[in-house]
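1. Sharing a model that was predicted from the sequence below.
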Amino acid sequence: MSSSTSGLTSHQMAARARRLSIFVGAAAALAGLMFGLDTGVIAGALPLLSHDLGTSDRTAEWIVSSLMLAAAFGSFQAGTLAERWGRRGTLLIASVLFLIGIALCALAPGVEVMIAGRICLGLGVGLAAFAAPLYIAEITAQSRRGRMIALYQLMITIGILMAFISDGLLAQGGHWRWMFGVIALPTLMFLGTTLMIPPSPRWLLMKGRREEAVLVLRELRGSPEAAKTEADGIELQLSHEKQAGLALLRVSPGFRRTFTLGIAIQALQQFSGINVLMYYAPTVLERLHFSASAAVWCTTALGVANTLATIVSVMLIDRWGRRGLLLLSTAGAAFAMLAFGTLLWTGDHSPALTVGLLVLFICAFAVGEGPLPWVLCSEIQPLRGRTFAISCSTLSNWIANWAVSNVLLSSLNLIGAHGVFWCLGAFNALFFAVTWFFVPETRGESLEDIEERVNAGVPLRRLGRT
């Protein structure tokens, strides 16, 4: 990436910086595409594996959930990697793990190799899910930060939708190996774009590489003065914070509060029920007497709704703010899950009502519960504790994800589908309460201003000015 700006007017430099910032953020957000593809592909492939690999319900649960368990481990290790090799270096490691995992899954002769491939994919997803939102938050100007992190979530939904469409096209021929194999092409694109993006300027300053950090900021902000001012502000924060990570958690009550909130909202995102639909929707719909083909294409319709609603979220997140969207989202998701459970309890399997309530839940989730935990966790944590806090909150996300995916089919047999969805509705109601009492409005706030309030002991709800 060229650093030359000589001969450019201030207007041209600003326009160039905007284009570069969008490219860099979008390139990092491709990690979300890989997240969506690698997690979404299993929904269509799973019913076919029982024929070729002889999987049972319990084996199927482990094939699905092994990715989440590996992602939990990957997200926990991501903090160490991101501190040592940087955010970009962590994304590069993730891209290599994606390629290995895809090859193992596509060529798997048995369940053991399939699970090994899913573990590689999970490690990559865990690293990428940690590093991408953190990187985007640290390189994006505050006026566009919410949109750019939400773009990461949009790419997840696009990846899931692409996986569902691919599954639908390949399912009739039973081509589950190709369902995995076609993901290699976007993975190579992700690897190529990651090689083109610059290191995080905040990470460079943490490593004492000021000259490089100012150069990157100058390219991204379009102004030497703005670059120097931002670098000075980051260095001032670093000088005030001698402890980092776990040591900072021990001595800072403010950090303990943001740390706990990050873990809570990431876990509640997964207990909302989204991945019950993303991983098992065809299986659940077939149990409600949908044909195999109808179940796959209804799942694809859910993917379309997920993508469209996430686009709405990207458009609104820096206009309406984080808190309002999250309250709307959690209320809608709670209603949809409770209503769907009640529908199943009454024995009404009307296709229109069934799909309608599932679409309502997907739209409610995608508007807020999907993108906003990633946005908020990247914004509310102080710089020296950020990688540690996001590593732990991402770990909680994947542990909750694994717990749901690992017991879903068994729970359906134990308490019935209506009981499962009532429980999910209750978790969404709890998410609404946590948002109401604790989640701040961070729209338009700089990371440095938020951190000052955290260090000053300001209550969580008031970390934003509005």
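-> Nice, thanks for sending it over. Residues are numbered from 1 along each chain as shown.
2. drop to CA atoms for contacts and neighbour counts, all remaining ones
-> Noted.
3. outside of stretch 273-292, which residues touch it?
-> Here stretch 273-292 makes contact (CA atoms under 8 Å, 6 or more residues apart in numbering) with 39-40, 42-44, 47, 64, 160, 295-296, 298-299, 349, 362, 365, 401, 404-405, 408, 421, 424.
4. so where do the strands sit in the chain?
-> Assigned by DSSP state E, the chain shows no strands.
5. Name the residues that touch stretch 132-143?
-> Everything outside stretch 132-143 that qualifies as a contact, by CA under 8 Å, 6+ apart, is 21, 25, 28-29, 31-32, 87-88, 91, 145, 148-149, 152, 200-202, 217, 220-221, 318, 374-375, 378-379, 387, 390, 444-447.
6. Swap in 6 Å and give it another go.
-> The contact list for stretch 132-143 (CA atoms under 6 Å, 6 or more residues apart in numbering) reads 25, 28, 87, 149, 378, 444, 446.
7. Need the buried ones from these selected in ChimeraX.
-> If you want just the buried ones from those in ChimeraX, going by 16 or more other CA atoms under 10 Å, the selection is:
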select :25,28,87,149,378,444
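8. Return the closest of the contacts of stretch 132-143 with respect to residue 465.
-> Closest approach to residue 465 among the contacts of stretch 132-143 (CA to CA): residue 444, at 9.3 Å.
9. Put this next to the first one:
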Amino acid sequence: MVGVASIRSDEQTTHHARSTTRATLLGIVAALAGLMFGLDTGVVSGALPFIATDFHLSSRTQEWIVSSMMAGATFGSLLAGNISARFGRTGAMMGAAILFLLGTFACAFAPAPAILIVGRVFLGLAVGIAAFAAPLYISEITVESARGAMISFYQLMVSLGIFLAFLSDSLLSGGGHWRWMLGIMAVPATLFLLSVLYLPHSPRWLMIQNRKTQARRVLNLLRSDEEVAAAELSDIEARLQQGTDKGRGSTLFWRNGNFRRSVFLGMILQVMQQLTGINVLMYYAPRVFEAAHFGTSAAVWATTLVGLTNMTLTAIAIVFVDKWGRRPLLILSCVIAAASMGGIGLILWSGAQSFGAQLALVGCVLLFVAGFAIGEGPLVWTLCSEVQPTRGRDFGIGCSTVTNWAANCLVSNTFLSLMAAVGSAGTFILFAVLNGAFIIVTLAFVPETKGVSLETIETNLLSGKRLRDIGR
């Protein structure tokens, strides 16, 4: 009997390993959407000084070039829920890949700032759709024991894209080749488009479409164990048949107060993420370093170091997100970010004239990016995909994604003006205060969802448990 039990245990372990491997590989392909997100977010940072010189742009026009992508992403997020619900998560990602290509070519060959802005809007549409569909798809195909790590892997791809964009900008900055900086993005966009063709539809989306046979086939592919797949299929089916889960997400939002709580939590988390100041550094890092008397070339290379730190610490976060949990990492992240932003503000207030002050500034910037990367960055997207019920997931994640890009657009469109109004030191001290406020939000509302199935989180939410307790 012991031998038989041991054999069965080994078989289950093998099935689980296959299950994790297959779902992981598909999740990695979907996470290429994050790579595109990061590339198109980071590339403008190094290209902007050269674009401004070639077109003789004012600071206000530069703000519009940067923020036009966020405006497009906001609109893309509004469309993403309906696109994802109608064509599936894979269909949404395919549409985003096509838009990435169109936007890249428009930017690279732009004869005037207006065309460049239009191209950036196309890229924004792509980013808004991809940022909605990819984490949602990953959360729906991954087993709960690896879900946090896999959704965080999406954020790792975002940070990898930012780093590669910064590195590419640095290598091309010697000749001021901003068109090459923007145009080289066509290569990963093509790779992403070809990769999406191999992704199966999400089993949860197939069940919503009443395509049970296909959903079973996909789950058998992902789980490799028919009993596990059948049990998961039954859970999804039972959830969809519950009375509180029927109807469109917008209908559920107005009829179900518990669902409204999860939607508002996702929106609050996304606003707080943008108010940390991370995208100020992603879009305008060279301007920040130039304010501390760095030369243009040194500022661009320092920005590359920011991207490398972001990528490295995001990778570390992936290792610990399903071990330490969401709440501890998020709180630690907020504390580090608040302290380092305060340090940046104080150094800029002192004038940062000496070489030592410049090194301290770089150190504080890197510390902030490290703090953001271990929590505020990846975990916000993880939590937003986990706390929404199945029937309302498209709507709930759509609301939080739209909120993310609207807040992103606001911050990127006002940063240079804010610096001019209150000074660079005052601006970063304000961001330090906002990071401190994120700690309070986390303690009051954020649940611990480590190792908890989406169905359990949903049951707790719809039964009326406090938001911070729905992962128990």
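-> All right, it came through fine. Just so you know, these numbers come straight off a predicted model, no measurement behind them.
10. I'd assumed residue 116 was in contact with residue 110 of structure 2.
-> Yes - in this structure residue 110 of structure 2 lies within contact range of residue 116 using CA atoms under 6 Å: 5.2 Å.
11. So those two - more neighbours on which side?
-> Higher neighbour count among residue 110 of structure 2 and residue 116: residue 116, with 22 against 16, using other CA atoms under 10 Å.
12. List the contacts of the corresponding residue of structure 1 for that one.
-> Under the alignment defined by TM-score structural alignment, residue 116 of structure 2 is paired with residue 114 of structure 1. When contacts are counted by CA under 6 Å, 6+ apart, residue 114 of structure 1 touches 105, 108.
13. how close does residue 114 of structure 1 get to residue 53 of structure 1?
-> As judged by CA to CA, to the nearest Å, residue 114 of structure 1 and residue 53 of structure 1 stand 9 Å apart.
14. wait, doesn't residue 129 of structure 2 sit right on residue 78?
-> No - using CA under 6 Å, residue 129 of structure 2 makes no contact with residue 78, being 8.5 Å away.
15. Give me the more crowded residue out of the two.
-> Using other CA under 10 Å as the criterion, residue 129 of structure 2 and residue 78 rank with residue 129 on top: 34 against 21.
16. who's in contact with whatever residue of structure 1 lines up with that one?
-> Residue pairing (TM-score structural alignment): residue 129 of structure 2 is matched to residue 127 of structure 1. By CA under 6 Å, 6+ apart, residue 127 of structure 1 lies in contact with 74-75, 78, 94.
17. So which of these wins on neighbours?
-> Within the contacts of residue 127 of structure 1, neighbour counts (other CA under 10 Å) peak at residue 78, which reaches 34 neighbours.
18. Tell me who's in contact with the aligned residue in structure 2 for that residue.
-> Matched by TM-score structural alignment, residue 78 of structure 1 corresponds to residue 80 in structure 2. Residues near residue 80 of structure 2 by CA under 6 Å, 6+ apart: residue 129.
19. Distance check, residue 80 of structure 2 against residue 390 of structure 2.
-> 16 Å.
20. With residue 423 of structure 2 as the reference, measure out to residue 4 of structure 2.
-> From residue 4 of structure 2 over to residue 423 of structure 2 (counting by CA to CA), the distance is 72 Å.
21. With residue 280 of structure 2 instead?
-> Taking CA to CA as the measure, residue 280 of structure 2 falls 14 Å from residue 423 of structure 2.
22. and the two? which has more neighbours close in?
-> Neighbour totals were compared for residue 280 of structure 2 and residue 423, and residue 280 leads with 22 against 15 (other CA under 10 Å).
23. In structure 1, what residue corresponds to that one?
-> Correspondence of residue 280 of structure 2 to structure 1, assessed by TM-score structural alignment: residue 276.
24. Could you do residue 404 of structure 2 as well?
-> Checking TM-score structural alignment: residue 404 of structure 2 goes with residue 397.
25. Let me see the contact set for that match.
-> Here residue 397 of structure 1 is in contact with 266-267 (CA under 6 Å, 6+ apart).
26. same thing but at 7 Å, please
-> 266-267, 270 (CA atoms under 7 Å, 6 or more residues apart in numbering).
27. in stretch 105-112 of structure 2, what counts as buried?
-> In stretch 105-112 of structure 2, counting by 16+ other CA under 10 Å, buried: 105-108, 110.
28. That one: how far from the chain's middle?
-> Counting by CA atoms, centre = their mean, to the nearest Å, stretch 105-112 of structure 2 is centred 26 Å from the centre of its parent chain.
29. End to end on it, go ahead and measure it.
-> Start-to-end, stretch 105-112 of structure 2 (CA to CA) is 14 Å.
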